[in-house]
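In: coords please:
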Amino acid sequence: MDLTRSFLEKIEEMTGPKVIEVGGLAYSEESLYAVQQPTPTMIKAQSLTALIDYLNANTDKLFPEKLLIHVVNETTVQIISSLNPDFKNRENYIQADALLPVITLNRFMDRENFNIMLQSRFVPNEDRGRVLSSIAKMRFENSVKLEDDGVTQTATSAVGVTLVKEEQIPNPVVLAPFRTFTEINQPESPFILRVNDNCEVGLFEADGGAWRHEAMTRIKTYLETQLGEDYTIIA
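Out: Purely as a prediction, here's the structure:
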């Protein structure tokens, strides 16, 4: 009986992972993988209101002190758990990704589409009105003037963009495109307004992306106001 037990133990020892010590460090001949706990399927949302409703309903019986609200960037917010004890991982309960319109920046576009974009995808303010007024007075000039005195002919061509009324194009302009969640006030930022020889118009960002940090701060403040002090919110 003892012989059989010793034989089985020897087989188990031979078939199990072998640990070798080299230079004071233990090495295994086989790779070991930790067994992870099951995690819930993440809910996908498109507004901050959805996150707030989820927390207020508390259908999943979550404890605020064990949650972390992470403002990942100006368009994404997650509600995640504290670290799991077994694998030091986190559960992602719900993620909101802002549903935003397409805004063309940092390249030229035709004046008609630029006008539509400015009116439909930017918050009304004083500079938006100035830009709309300026581009409305632009015209593309492509003409040839011919002078003939019977001996010689002189042709003068004019190609380019002119203003119907003498007026300077404003620069820089401070505008607020819809670039983050609609529940918060859209952050304003400076843009350079340029017009090329084809009468195409472009807005070029001029703040180095500082508006993104402002948007994240506003998201954090909005969530703190709506949820109170029970939750930890980082941005």
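In: CA atoms for contacts and neighbours, from now on please.
Out: Fine.
In: which other helices and strands contact the lengthiest helix in the chain?
Out: Ranked by residue count and defined by DSSP state H, the top helix of the chain is helix 210-227. Contact here means 3 or more CA pairs under 8 Å, 6 or more residues apart in numbering; DSSP states H and E; on that basis helix 210-227 packs against helix 48-57, strand 67-73, strand 232-234.
In: got the buried residues for it?
Out: Trp211, Arg212, Glu214, Ala215, Met216, Thr217, Arg218, Ile219, Lys220, Tyr222, Leu223 (16 or more other CA atoms under 10 Å).
In: where along the chain do the helices fall?
Out: Per DSSP H, the chain carries helices over the ranges 2-15, 48-57, 111-121, 126-136, 210-227.
In: so which of the helices and strands packed on helix 210-227 gets nearest Arg194?
Out: Among the helices and strands packed on helix 210-227, the nearest to Arg194 by CA to CA is strand 67-73 (28.8 Å).
In: any residues touching the closest one, and which ones?
Out: 77-82, 212, 216, 219-220, 231-235 (CA atoms under 8 Å, 6 or more residues apart in numbering).
In: of the helices of the chain, flag the one that's most buried.
Out: The highest mean neighbour count among those, using mean count of other CA atoms under 10 Å, belongs to helix 210-227: a mean of 17.
In: relative to helix 48-57, how tilted is that helix?
Out: 30 degrees (axes from the mean of the first three to the mean of the last three CA atoms, to 10 degrees).
In: and the angle from helix 210-227 to strand 67-73?
Out: 150 degrees.
In: now, which of the contacts of strand 67-73 sits nearest Glu147?
Out: Arg212 (57.1 Å).
In: re earlier: from the contacts of strand 67-73, which two are the most distant?
Out: Taking CA to CA, no two of the contacts of strand 67-73 sit farther apart than Ser82 and Arg212, at 26.3 Å.
In: still on that earlier bit, can you say which of the helices and strands packed on helix 210-227 is nearest to Glu205?
Out: Of these, the one closest to Glu205 (CA to CA) turns out to be strand 67-73, at 18.1 Å.
In: one more, so I can put them side by side:
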Amino acid sequence: MDYLISLAQQPAAWVALVTLIAMEVVLGIDNLVFISILTNKLPAHQQKRARMLGIGMALFLRLALLGTVAFIVQLTQPVFEIFGKGLSWRDMILIAGGLFLVWKATKEIHHHVDPPQEGDMFEGKKAVVPSFAAAIAQILVLDLVFSIDSIITAVGMTEHVPIMFIAVIFAVVVMLVAANPLSAFIERNPTVVMLALSFLVMIGMTLIAEGFGAHVPKGYVYAAMAFSGLVELLNLFARRASSKKKPPVAGA
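Out: Purely as a prediction, here's the structure:
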């Protein structure tokens, strides 16, 4: 208790907490976009439950990993070398998660660009809706990848575990609040779905690059995402304004 009181009296600790909360919230956006897109493919009565369960698992994984910080830090130690590049368990997890994200996002993009047509012999295969268990399993895989990356980043920013716990819990609460509105917004705007899937491809490629030791500044990635999102938002406003200006159809 004395440790927590003394920590609360340190201005540097508050600065670290605010910075870490902001970072965790931003990192959580990637996870939330994936969860929203995946759960929107489920039957309507399962979507909200899948989102809450997926985000709950993200919180559980992050808190569980924080309890094993010493072990998590060891994941950054090289295990073996490929072409002179040492790969750690963290690197391999990031590469595997990045590949999965690129594959999943590319598959979803293909489904939106070339939807199944009536009489298509592959219609049944292409139009398969994932089961609830399959959706949760895919969310769990990405939760694990994002959680490990998030915790290792947090360890690099502060040595105080209570600060990490508070930042993680706050970020997940933000995800819980934003989950349903974000999913509804994505569902109502098909062009936003394509933009979000493109973001997931970029994030997947970033994870792969990070796994192979090519550091990609997060600021550049999120600046590009913010700019693209702003352009798409302006397009949405323009389309709505245009639809309001259309004259009524004669005889309607």
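In: quick one: TM-score?
Out: TM-score for the superposed chains, counting by TM-score structural alignment, normalised by the length of structure 1: 0.24, backed by 91 aligned residues with a CA RMSD of 5.6 Å.
In: which among the contacts of strand 67-73 of structure 1 end up buried?
Out: Among those, those buried by neighbour count (16+ other CA under 10 Å) are Val77, Gln78, Ile79, Ile80, Ser81, Arg212, Met216, Ile219, Lys220, Tyr231, Ile233, Ala235.
In: let me know the closest of the residues you listed to Arg111 of structure 1.
Out: When these are compared against Arg111 of structure 1 (criterion: CA to CA), the nearest one is Arg212, at 27.3 Å.
In: now that closest one: how far from Val22 of structure 1?
Out: Counting by CA to CA, to the nearest Å, the gap from Arg212 of structure 1 to Val22 of structure 1 is 51 Å.
In: and if you look at Gln78 of structure 1?
Out: 44 Å.
In: re the thing from before, as CSV, the buried residues of helix 210-227 of structure 1 with distance to Val131 of structure 1 would be great.
Out: Listed next are the buried residues of helix 210-227 of structure 1 as CSV, based on distance: CA to CA, whole Å:
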residue, distance to Val131 of structure 1
Trp211, 20
Arg212, 23
Glu214, 24
Ala215, 24
Met216, 27
Thr217, 28
Arg218, 27
Ile219, 29
Lys220, 32
Tyr222, 31
Leu223, 34
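In: between the residues you listed, which is closest to Leu55 of structure 1?
Out: Scanning these for proximity to Leu55 of structure 1, where the rule is CA to CA, the winner is Leu223, at 11.2 Å.
In: for stretch 136-146 of structure 2, list every residue counted as buried.
Out: Buried residues in stretch 136-146 of structure 2 (16+ other CA under 10 Å): Ile136, Gln138, Ile139, Leu140, Leu142, Asp143, Leu144, Val145, Phe146.
In: sorry, slip of the keys, the one I care about is stretch 54-64 of structure 2.
Out: Buried residues in stretch 54-64 of structure 2, counting neighbours by 16+ other CA under 10 Å, are found at Gly54, Ile55, Gly56, Met57, Ala58, Leu59, Phe60, Leu61, Arg62, Leu63.
In: stretch 155-174 of structure 2 too?
Out: So stretch 155-174 of structure 2, judged by 16+ other CA under 10 Å, has buried residues Val155, Thr158, Ile163, Met164, Phe165, Ala167, Val168, Ile169, Phe170, Ala171, Val172, Val173.
In: nearest to His112 of structure 2 among those?
Out: Among those, Val172 lies closest to His112 of structure 2 (CA to CA), at 29.5 Å.
In: pretty sure the closest one sits against Leu59.
Out: Yes: here Val172 of structure 2 reaches Leu59: they are 6.1 Å apart, a contact under CA atoms under 8 Å.
In: how far is the helix or strand encompassing Thr206 of structure 2 from where the chain is centred?
Out: Per DSSP states H and E: Thr206 of structure 2 is located in helix 190-211. Relative to its chain's centre, helix 190-211 of structure 2 lies at 9 Å (CA atoms, centre = their mean, to the nearest Å).
In: same question for stretch 89-104 of structure 2.
Out: Centroid separation for stretch 89-104 of structure 2 versus its chain: 13 Å, with CA atoms, centre = their mean.
In: residues of that stretch that come out buried?
Out: Quick answer for stretch 89-104 of structure 2 (16+ other CA under 10 Å): 89-102, 104.
In: my guess is Val144 of structure 1 contacts Thr154, does it?
Out: No: using CA under 8 Å, Val144 of structure 1 makes no contact with Thr154, being 10.1 Å away.
In: stretch 140-151 of structure 2: how far from the chain's middle?
Out: Its chain's average C-alpha position is 9 Å from that of stretch 140-151 of structure 2, according to CA atoms, centre = their mean.
In: SS state for Leu87 of structure 2?
Out: For Leu87 of structure 2, the secondary structure call by DSSP: H, G, I helix; E, B strand; the rest coil comes out as strand.
In: could you do Met57 of structure 2 as well?
Out: Classified using three-state DSSP, Met57 of structure 2 is helix.
In: which residues touch it?
Out: Per CA under 8 Å, 6+ apart, neighbours of Met57 of structure 2: Leu140, Asp143.
In: likewise Val77 of structure 1?
Out: Counting by CA under 8 Å, 6+ apart, Val77 of structure 1 has contacts Leu48, Ile69, His70, Val71, Gln95, Ala96, Asp97.
In: got these as CSV, with distance to Val131 of structure 1 columns?
Out: CSV is the format used below for the contacts of Val77 of structure 1 (distance: CA to CA, whole Å):
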residue, distance to Val131 of structure 1
Leu48, 31
Ile69, 39
His70, 37
Val71, 33
Gln95, 37
Ala96, 33
Asp97, 30
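In: lovely, talk soon.
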